[in-house]
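**Student:** return atomic coordinates for the entry below.
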Amino acid sequence: MADMKSEWAMWANEHGFVSGIVMLMGGITGVFGFDGYEFAAYTIAAGAFITLLEYPRSQRRKGSLVARRFQHILHPIMNLGGPITKNYYIRFVLYLLMSVPSIFTLPTVLGGASLFIAGLIYFKAALGGEGWHVDSMALARQKTLTNRPPANPPPRPPPQGAAKPDDNFTEIPLGNVSGQ
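**Tutor:** Purely as a prediction, here's the structure:
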């Protein structure tokens, strides 16, 4: 276990993305028929911002990346965002502050609590020295792992109880068994 470090940023990214979607749904629910619709309207705006901020995934330390569909469109925006988009300490503080107004109405509590937890995970990632980065050239070079479908089916073991051809096995039909 000498050089094994957990990468918390990918967990924070997934949690933050889901938090943004939950905040959107809770905010939409909170606007209709609940007191404090101002907080719900804020939660809709915050959820949309967080969902867009968390949509692109960062590269791992090894350089590998499983990109989301159309993620490359948001890369220039993430690069222009500067420390707000790349520094995880700033995301930690931002998410903690953005989660506070979401706890004042019932439909938005779950999204606010989830965003608070995502902020804590980003703090753990920042303590580990992680930050958001994507090498655009590496994304262009990635290829699929399979070039063509397999030509032969996978090998299967023989069914259990199958008789081997060299055994002296005789089958007795059930109708001829005595003693029944």
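**Student:** going forward, measure contacts and count neighbours with C-alpha atoms only.
**Tutor:** Noted.
**Student:** just the helices from the chain, written as ranges.
**Tutor:** Using DSSP state H, the helices of the chain run over 9-31, 37-54, 75-80, 83-86, 88-99, 109-127, 136-141.
**Student:** out of those, which is closest to residue 67?
**Tutor:** Smallest distance to residue 67 across the helices of the chain (CA to CA): 8.4 Å, for helix 136-141.
**Student:** next one: that closest one to chain centre, how far?
**Tutor:** 21 Å (CA atoms, centre = their mean, to the nearest Å).
**Student:** contacts for it?
**Tutor:** If you take CA atoms under 8 Å, 6 or more residues apart in numbering as the criterion, helix 136-141 is touched by residue 65.
**Student:** next, the structure of the following sequence, for comparison with the previous one:
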Amino acid sequence: MRQIEWSMWANEQALTSALLTFIGGVMGITQVFKNWGFGLYGIIISILVGLFEYPRGKRMKGTTNERMYQRFITVALSKLGFFSQNYFIRFILYILIGVPCCFQLPIVLGGICFFCTSIIYFVAAMKGESWKPAGLEKPDRQGSQVVAGVVSNPPPVPPPRLPEDVAQSVLQRQMSGRRI
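**Tutor:** Here you go, the predicted model:
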């Protein structure tokens, strides 16, 4: 059975929390709620969390599907070093972000989702995961991707492919002039 990568789930949860907080913040400043400052807080913090969580981290195994235009933000986040890579920091950050969201009704759901996000990041930190920038590897000239020192080229023939030994014997027959 494969190991769950908790950080991927936490990343999606944080973006969902930011979206819910943004919608609640807009409702909080346009409706007849008192304390409209919390609604403004919800809008500002949701934009910042959205920018912070938009780039996906590199997966431990397999390939990472990058989001559109994530490279620009990935470069900025990789400059933050320890603060962007450590999930214990994100755990504490999302608890602190979620507390003010509980003081106005429209953004309470976003605050609860931020608490859930912090719990998922805590589990990810306990499992030893950390954020690594994805998409900063440069492909070489032939289209192969260099990942962790291993060069992977695309397959030379489209599917269905023959087994390697059969393909070699077919190639030798073709070179010798015989028909298959």
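**Student:** quick check: TM-score for this pair?
**Tutor:** Comparison of the two superposed chains (TM-score structural alignment, normalised by the length of the first structure) gives a TM-score of 0.74, and 146 aligned residues with a CA RMSD of 2.5 Å.
**Student:** rewinding a little: adding mean neighbour count, write the helices of the first structure out as a markdown table.
**Tutor:** Formatted as a markdown table, these follow (neighbours: other CA atoms under 10 Å):
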| stretch | mean neighbour count |
| --- | --- |
| helix 9-31 | 22 |
| helix 37-54 | 21 |
| helix 75-80 | 14 |
| helix 83-86 | 16 |
| helix 88-99 | 20 |
| helix 109-127 | 22 |
| helix 136-141 | 10 |
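**Student:** mind putting those into CSV with distance to residue 62 of the first structure?
**Tutor:** Formatted as CSV, the helices of the first structure follow (distance: least, CA to CA, whole Å):
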stretch, distance to residue 62 of the first structure
helix 9-31, 13
helix 37-54, 20
helix 75-80, 19
helix 83-86, 18
helix 88-99, 19
helix 109-127, 16
helix 136-141, 12
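**Student:** list the contacts for residue 130 of the first structure?
**Tutor:** Contacts of residue 130 of the first structure (CA under 8 Å, 6+ apart): 7, 9, 88.
**Student:** now the residues you listed in CSV, with distance to residue 16 of the first structure?
**Tutor:** As requested, those are exported to CSV (distance: CA to CA, whole Å):
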residue, distance to residue 16 of the first structure
7, 15
9, 10
88, 12
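**Student:** out of those, who's nearest residue 48 of the first structure?
**Tutor:** The closest of those, once distances to residue 48 of the first structure are taken by CA to CA, is residue 88, at 19.1 Å.
**Student:** okay but the closest one is in contact with residue 128, surely?
**Tutor:** No: using CA atoms under 8 Å, residue 88 of the first structure is not in contact with residue 128, being 10.2 Å away.
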